[in-house]
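> Provided below for reference: sequence and predicted model.
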Amino acid sequence: MTSSFRGASADAVATLTDELGGAVSGSPETATTVAGELFSVSQTLRTEGPLRRFVTDASLPTEAKTGLVGQVLGGKVSDATLSVVRSAVSRRWTSAGDLPHALEHVGVVSAVKGAGDQAGRLSDELFGFAQTVKDTPELRDALSDPARTLEDKARLVHSLLDGRALPATVTLVVQSLAGTHRTVSVALAEYQKVAADARNQGVATVRVARDLTDAERDRLADALSRQYGRPVHLNLLVDPTVLGGLRVEIGDDVIDGTVSSRLDDARRRLAG
């Protein structure tokens, strides 16, 4: 998210995000392609220290940096991706490590644009896959096994999601394997936040004892949207440990209206 960047890097990310909109406007396919290419460039910059230091060196002429990018990437990525990367290396960065992180961030935004009007489905699929990983030890172990190659793990993801999820979802889940975040689940949670920010939304995780009807979901989403001043996307978790009511986590806020919470409050008052 842009809030993780500071100073010049935050300004650069905001500019790149705006420029991305023009580069992929009206073409979901281009946006998804650009996302994957930006992830690849980001990984290259993480692993190739000399290249990263050269293109983030503020003392070097912009022409030298953009020229090198053209030599390295020309013919290997789309014109839209090359335009974004050239713009990125022409900007100032608070630290050299911010550049690959920024390109990953902009790649996530591009993947969201690739989902088009199905961005809500994208968020649901990211959350759903993260829950599947959490609830399936065999899958979690397979995706975190250092002995398995990234390509092998990506093939596993494709076998699970191709034809069942949006291409943008598959792109983001594969990127979550890259190791830039502590775990796959942490990466997917971060990507969902970026997706929500790109659509000016908040994200609420709602734990309930039973599934909500569509009408109940709509009422809850409307209430939270009014309270927080912007649309809120709901991640719904049916949790058998919840005794009636619901528990809402949105950002750093927790709204606990469960029976168990009220019982705990009553016990504390009696004990006091």
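That came through, no problem.

> only C-alpha atoms for contact and neighbour calcs from this point on.
Will do.

> tell me the centre residue of this structure?
In the chain, the centroid-proximal residue (CA atoms, centre = their mean) is residue 191; its distance is 0.9 Å.

> quick one: it and residue 108 touch, right?
Yes - proximity of residue 191 to residue 108 meets the contact threshold set by CA atoms under 8 Å, at 6.5 Å.

> what's the overlap in contacts for these two?
residue 172 (CA atoms under 8 Å, 6 or more residues apart in numbering).

> in terms of helices and strands, where is the residue nearest to the centre of the chain?
For residue 191, the element it lies in under DSSP states H and E is helix 184-198.

> now do residue 87
Counting by DSSP H and E, the element that carries residue 87 is helix 79-89.

> now do the same contact list for the residue nearest to the centre of the chain.
Shown in contact with residue 191 (CA under 8 Å, 6+ apart): 108, 172.

> distance-wise, check it relative to residue 111.
When distance is defined by CA to CA, to the nearest Å, residue 191 is 10 Å away from residue 111.

> can you check residue 47 too?
Distance, residue 47 to residue 111, using CA to CA: 23 Å.

> could you do residue 171 as well?
Separation of residue 171 from residue 111 (CA to CA): 7 Å.

> quick one: which of those two has more around it?
Legend: neighbour count by other CA atoms under 10 Å for residue 171 and residue 111, higher for residue 111 (30 against 21).

> make sure the more buried one is indeed in a helix.
Yes - remark: residue 111 belongs to a helix, assigned using DSSP: H, G, I helix; E, B strand; the rest coil.

> surely it meets residue 166?
No - using CA under 8 Å, residue 111 is not in contact with residue 166; the gap is 10.2 Å.

> make sure residue 210 is indeed in a strand.
No - applying three-state DSSP, one finds residue 210 to be coil, outside a strand.

> so it sits against residue 243, correct?
No - assessed by CA under 8 Å, residue 210 is found out of contact with residue 243, at 9.7 Å.

> about what we covered before: now do the shared contacts for residue 191 and residue 111.
Residues touching both residue 191 and residue 111 (CA under 8 Å, 6+ apart): residue 172.

> any idea how far the residue nearest to the centre of the chain lies from residue 254?
Using CA to CA, residue 191 is found at 21 Å from residue 254.

> how about residue 181?
In terms of CA to CA, residue 181 sits 25 Å off from residue 254.

> need the residues that contact stretch 147-161.
Applying CA under 8 Å, 6+ apart, the contact partners of stretch 147-161 are 142, 143, 170, 173, 174, 177, 178.

> how about stretch 91-101?
Residues from elsewhere that reach stretch 91-101 (CA under 8 Å, 6+ apart): 5-9, 12, 41-43, 45-46, 52-53, 56-58, 88-89.

> comparison target below:
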Amino acid sequence: MDLRGASADSLRELTTEAEQALRAGQHAERVAGELYDVAELLRAEPALRRFATDASLPAEAKQGLAQQVLDGKVDGVTLALVTSAVARRWTISRDLADALERLSELTWVRSSDANVVADELFSFGQTVTAHPDLRDALANPARSRADKSALLDGLLDGKASTATVALAKQALGGTYRTLTAALATYRQVAAQASGQAVATVRVVTPLSDADRARLGEALSKQYGKNVHLNEVVDPGVLGGMRVEIGDDVIDGTVSSRLDDARRKLVG
């Protein structure tokens, strides 16, 4: 989900509106779920989506349609955000639905502790990666979405926050390429909500608390913001560590140095 130009500006302004509205004490969980439902409605109804994003139509007409469709069916904050969204400019039609889904993700994260949600999403992502049968079951097009949601309830009930469970279920919607890609994006959203960056650290044995603290401090200084560490124990690194943060990779593993040595010998 990469919004550009007018769409990026519209999402930024809508995000500010959502923060201000929800700070006034509205029910964030309800709003988060409804924003996602509206995004799905727009994707399922191309004519409605085209009308809502038609720059040649007056904003009042598009807002009137949104109110007609949603009034009495959603929270007042949801209605206000959607009404504001359809009055804005969008680079391409599908960006409206994508922006509302991103607002949903941000609202779910802010309804809970962003750091807790980030950790739970990471843990669930690791579980999916480690169990191919589970990954295949959640990706199987022959299984209904309700069936997959029930599977997630069984896996996560009592083990994760409401926000994490909701996001895991939204990941089934197919907006992102794969379930694991969706979970990775949600972790970035959680980091954004808490003003942090996310670093995945691959090590052969778990870091001590002191080592984690030193690494976090060093990365925070380097990137100019707090860095949330996700630790992966990977025997393949042999020793040292590999740090992935955004598009940057800091590879100080023994396996990497051995590969470098092999290439030099071959060369």
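On my side now, so go ahead. All values derive from a computational prediction rather than experimental measurement.

> quick TM-score on the pair, please.
In this superposition the chains share a TM-score of 0.95, using TM-score structural alignment, normalised by the length of structure 2; 267 aligned residues with a CA RMSD of 1.5 Å.

> coming back round to it: aligned against structure 2, show me the partner of the residue nearest to the centre of structure 1.
Alignment note: residue 191 of structure 1 maps to residue 186 in structure 2; criterion TM-score structural alignment.

> cool, residue 77 of structure 1 as well?
Using TM-score structural alignment, residue 77 of structure 1 lines up with residue 74 in structure 2.

> what do you get for residue 253 of structure 1?
In structure 2, residue 253 of structure 1 lines up with residue 248, judged by TM-score structural alignment.

> ok, now which ones touch its match?
Counting by CA under 8 Å, 6+ apart, residue 248 of structure 2 makes contact with nothing.

> that one and residue 197 of structure 2, how far apart?
Computed as CA to CA, the residue 248 of structure 2 to residue 197 of structure 2 distance reads 12 Å.

> and for the two, which residues touch both?
Here residue 248 of structure 2 and residue 197 share no contacting residue, scored by CA under 8 Å, 6+ apart.

> returning to what we had before: check the mean deviation of the helix holding residue 87 of structure 1 from structure 2.
For helix 79-89 of structure 1, the mean deviation from structure 2 after alignment is 0.7 Å (mean CA distance after the TM-score superposition for structure 1).

> what's in contact with that helix?
Identification of contacts with helix 79-89 of structure 1 by CA under 8 Å, 6+ apart yields 12, 16, 19-20, 23-24, 34, 37-38, 55-56, 62, 65-66, 69-70, 73-74, 99, 103.

> so how far is residue 34 of structure 1 from the equivalent of residue 96 of structure 2 over in structure 1?
Aligned counterpart of residue 96 of structure 2 in structure 1: residue 99 (TM-score structural alignment). Counting by CA to CA, the separation of residue 99 of structure 1 from residue 34 of structure 1 is 16 Å.

> which non-adjacent residue is nearest the equivalent of residue 173 of structure 2 over in structure 1?
Matched by TM-score structural alignment, residue 173 of structure 2 corresponds to residue 178 in structure 1. Nearest residue to residue 178 of structure 1, sequence neighbours excluded (CA to CA, 6 or more residues apart in numbering): residue 150, at 7.2 Å.

> give me the neighbour count for that neighbour.
By the measure other CA under 10 Å, the count of residues near residue 150 of structure 1 is 18.

> where's it relative to residue 161 of structure 1, distance?
Applying CA to CA, the value for residue 150 of structure 1 to residue 161 of structure 1 is 16 Å.

> equivalent analysis for residue 51 of structure 1, please.
34 Å.

> can you pull the contacts of residue 248 of structure 1?
Residues near residue 248 of structure 1 by CA under 8 Å, 6+ apart: 204, 205, 206, 207, 254, 255, 256.

> how many neighbours does residue 67 of structure 2 have?
So residue 67 of structure 2, with other CA under 10 Å, has 15 neighbours.

> can you list contacts of stretch 21-33 of structure 2?
74-75, 77-78, 103-108, 110-111, 163, 166.

> ranking these by neighbours, who comes first?
Highest neighbour count within these: residue 104, with 29 neighbours (other CA under 10 Å).

> hmm, that one is touching residue 38, no?
No - Residue 104 of structure 2 sits out of contact with residue 38 when judged by CA under 8 Å, with a separation of 9.8 Å.

> how close does the helix holding residue 191 of structure 1 sit to structure 2?
Following the fit onto structure 2, the mean deviation recorded for helix 184-198 of structure 1 is 1.2 Å by mean CA distance after the TM-score superposition for structure 1.

> pull out the buried residues from stretch 234-243 of structure 1.
Neighbour counts over stretch 234-243 of structure 1 (16 or more other CA atoms under 10 Å) mark 234, 235, 236, 237, 242, 243 as buried.

> do the same with stretch 181-189 of structure 2
182, 183, 184, 185, 186, 187, 188, 189.

> show me where structure 1 has its strands.
Along structure 1, the stretches classed as strands by DSSP state E are 202-208, 232-238, 246-250, 253-256.

> out of those strands, nearest to residue 217 of structure 1?
Among the strands of structure 1, strand 232-238 comes nearest to residue 217 of structure 1, with 7.9 Å by CA to CA.

> so that closest one matches what in structure 2?
Going by TM-score structural alignment: strand 232-238 of structure 1 matches residues 227-233.

> how big's the offset between the matching stretch and structure 1?
Looks like 0.8 Å for stretch 227-233 of structure 2 (mean CA distance after the TM-score superposition for structure 1).

> off-centre distance for that stretch?
Relative to the chain's own centre, stretch 227-233 of structure 2 is displaced by 17 Å; criterion: CA atoms, centre = their mean, to the nearest Å.
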